[in-house]
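Novice: sequence and predicted structure are below.
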Amino acid sequence: MELLRGAALLLLVAAVCWAQEDQSCTCANNKRTTSCTNRSGICECTSIGSQVTIQCDTLTSKCLLMKAEMAGLKKSGRRERPKYAYVDNDGIYDPDCENSGIFKARQCNGTSCWCVNSAGARRTEKSDTNLQCSELVRTSWIIIETKHAERSTAVDASHLKETIKTEFNTRYLLNRKYINDVVYENPYITIELKQNGSQKSGKDVDIADVAYYFEKDVKGDSLLQNGMLQINISGEPLKFDQALIYYVDEKPPEFSMKRLTAGVIAVIVVVILAIVAGIVVLVITRRRRGKYEKSEAKEMNEMQRELNP
């Protein structure tokens, strides 16, 4: 009898565990997922476009998010770039990701390849497929420049700073120690995130992922299931107009003069031509002045000879 009871108890426990593992769930921190299953209280899903399993109790890496977005763009037939592009980046592209979700150091698109940082931003010139990228350089400092829409009430800078820190902590799971500063100059807001490799633990979210989530919120394309970003200051919602993101890596980028835009090159050429033209005019003027002075001296000598025969 005891054996039967023990067997029945084991079957009951197994059934409960099986039911819990097969229970469907919703990924709170990533909309771009499929095949979600609750395993031991943690929602695990498959990231669209890469088939990588992610855990939904934290942020998904930027690389996997970009890959999922590209999968959606290809499916819908859209090919245009996003409205807001990254500074020092080429906008959205279909990245190669490691199994851990981070960017591979070398990214390619057809016949051209380039090296990226840990935020996926291009840090070298585009080259052919023979390009080698020895390491994935870490982005340790991210500067987010944004501004808010017109308001009927003034914004208290200290209140705004504390509210943004709290929101980044609760919404994006970012430890407050990585929010270096929040500066407000009406209507512009600058948010500085700093996180070097030695500071970041395995449980900490990456500042590059946080910046990407925030940018998506500003663009009205939130990746979170709990709706859009809502920040209230003095009883009035703070609506963000745009976001510009700058990446500072642990090693300087490796761009050359080739990266200068045609407009910048044209300005440089015009300046150089103006300098050359100025030098030419100066030389010609000095030569003419010299000839005039010689001629004047000759005439004076002749006049003196006539007066003193």
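Specialist: Noted; the coordinates are in hand.
Novice: from here on, contacts and neighbour counts on C-alpha atoms
Specialist: OK.
Novice: so Asn180 belongs to a strand, correct?
Specialist: Yes. With DSSP: H, G, I helix; E, B strand; the rest coil as the criterion, Asn180 is assigned to a strand.
Novice: I'd say it and Gln195 touch.
Specialist: No. At 9.1 Å, Asn180 does not count as touching Gln195 under the criterion of C-alpha atoms under 8 Å.
Novice: who has more neighbours, those two?
Specialist: Between Asn180 and Gln195, Gln195 has the larger neighbour count (other C-alpha atoms under 10 Å), namely 21 against 15.
Novice: ok, and here's another one to check against it:
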Amino acid sequence: MELLRGAALLLLVAAVCWAQQDQGCTCAKNKRTSNCIGNDTGCWCTSIGSEVSVRCDKLTSKCLLMKAEMAGSKSGRREKPKHAYVDNDGIYDPDCENSGIFKARQCNGTSCWCVNTAGARRTEKSDADLQCSELVRTSWIIIETKHSERSTAVDASRLKESIKNEFKERYSLDPKYISDVVYENPYITIELKQNVSQKSAQDVDIADVAYYFEKDVKGDSLIQSGTLNINISGEPLKFDQALIYYVDEKPPEFSMKRLTAGVIAVIVVVILAIVAGIIVLVITRKRRGKYEKAEAKEMNEMQRELNP
């Protein structure tokens, strides 16, 4: 009898564990997931578009988020550092490693290019023979945003503290990675710095944080519950836009080919205008010289006539 009771108890425990392991859950940090399963380690879901399992109490990598977005789609300020650049290509369907990070080389049809750890293109587009020797780390991200009109003034010192607290609460970013917050009404510049030696396995990547923030500002939040909530003097701070600059550990490899046809046309017009100006100046000086010589000759002849 005791043996039967023990077996029944064991079956009951196994059934409870099985039920807990297969319990459905909601991915708190990523809306673009499916097949969510909760177990004793938390909620795990499949990232749409890549079939990679992600842990839902942490930020999902930017590469997997971009891939999920493509799978679901139909198709005041301070001078920036010398090598800072903006990702002008927008979203694309990226190739991701199993760990979720970007592969160093990305391709779209017959065009290929190299990217940084934020997935931003850092070389010219080339053919399929392009080789990318390494995934260069983005160690400095500059977020430039601005707030809408307010009835109360913004206290710069309180703003910095509020942003650090909200980034820690919402994105799990350690405040030490927010190196500076500069306020120039209405512009706000948030600087994130994180080199490879600083980042531990438990730390979120600043590239992922910047992407989540950009989505929050655009009203396309990836987080299930709540919204970006930064209050200054009891009034919510509403953001109008966000522009992200990337500074890599190695300078990008762009050339003049990166300039658009319109920019090149403007440069050509300016150069032609300068050349034309130089030509006019040279001709004018030559004519003036001839006139001065003729005038001097006439004066000499007049003096000889007056003094025979």
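Specialist: Structure received. Predicted, not measured: the structure shown is a model, and the values here were computed from it.
Novice: that's a strand at Trp140 of the second structure, yeah?
Specialist: Yes. Assessed by three-state DSSP, Trp140 of the second structure belongs to a strand.
Novice: for Ile244 of the second structure, see how far away it is.
Specialist: Counting by C-alpha to C-alpha, to the nearest Å, the separation of Trp140 of the second structure from Ile244 of the second structure is 11 Å.
Novice: what's the answer for Ala153 of the second structure, then?
Specialist: Distance from Ala153 of the second structure to Ile244 of the second structure, by C-alpha to C-alpha: 25 Å.
Novice: neighbour count for these two, which is higher?
Specialist: A direct count of neighbours by other C-alpha under 10 Å for Ala153 of the second structure and Ile244 places Ile244 higher, at 19 against 11.
Novice: pull the residues that contact the helix or strand encompassing that one.
Specialist: Using DSSP states H and E, Ile244 of the second structure sits within strand 239-248. Here strand 239-248 of the second structure makes contact (C-alpha atoms under 8 Å, 6 or more residues apart in numbering) with 81, 83-87, 116, 136-148, 210, 214, 217-218.
Novice: what stretch of the first structure does it fall on?
Specialist: With TM-score structural alignment applied, strand 239-248 of the second structure matches the range 240-249 in the first structure.
Novice: that stretch vs the second structure - mean distance after superposition?
Specialist: With mean C-alpha distance after the TM-score superposition for the first structure, stretch 240-249 of the first structure departs from the second structure by a mean of 0.7 Å once superposed.
Novice: quick one: distance of that stretch to the chain centre.
Specialist: On the basis of C-alpha atoms, centre = their mean, to the nearest Å, stretch 240-249 of the first structure sits 6 Å off its chain's mean C-alpha point.
Novice: tell me the buried residues in that stretch?
Specialist: The neighbour-count check on stretch 240-249 of the first structure (16 or more other C-alpha atoms under 10 Å) flags Phe240, Ala243, Leu244, Ile245, Tyr246, Tyr247, Val248, Asp249 as buried.
Novice: helix, strand or coil: sort out Arg288 of the first structure for me.
Specialist: Applying three-state DSSP to Arg288 of the first structure yields a three-state assignment of helix.
Novice: what's it aligned with over in the second structure?
Specialist: Arg288 of the first structure maps onto Arg287 in the second structure, by TM-score structural alignment.
Novice: and that match, how far is that from Leu281 of the second structure?
Specialist: From Arg287 of the second structure across to Leu281 of the second structure, the span is 10 Å (C-alpha to C-alpha).
Novice: residues in contact with Thr138 of the second structure?
Specialist: Thr138 of the second structure sits in contact with Asn116, Thr117, Ala118, Asn195, Ala207, Tyr246, Val247, Asp248, Glu249, where contact means C-alpha under 8 Å, 6+ apart.
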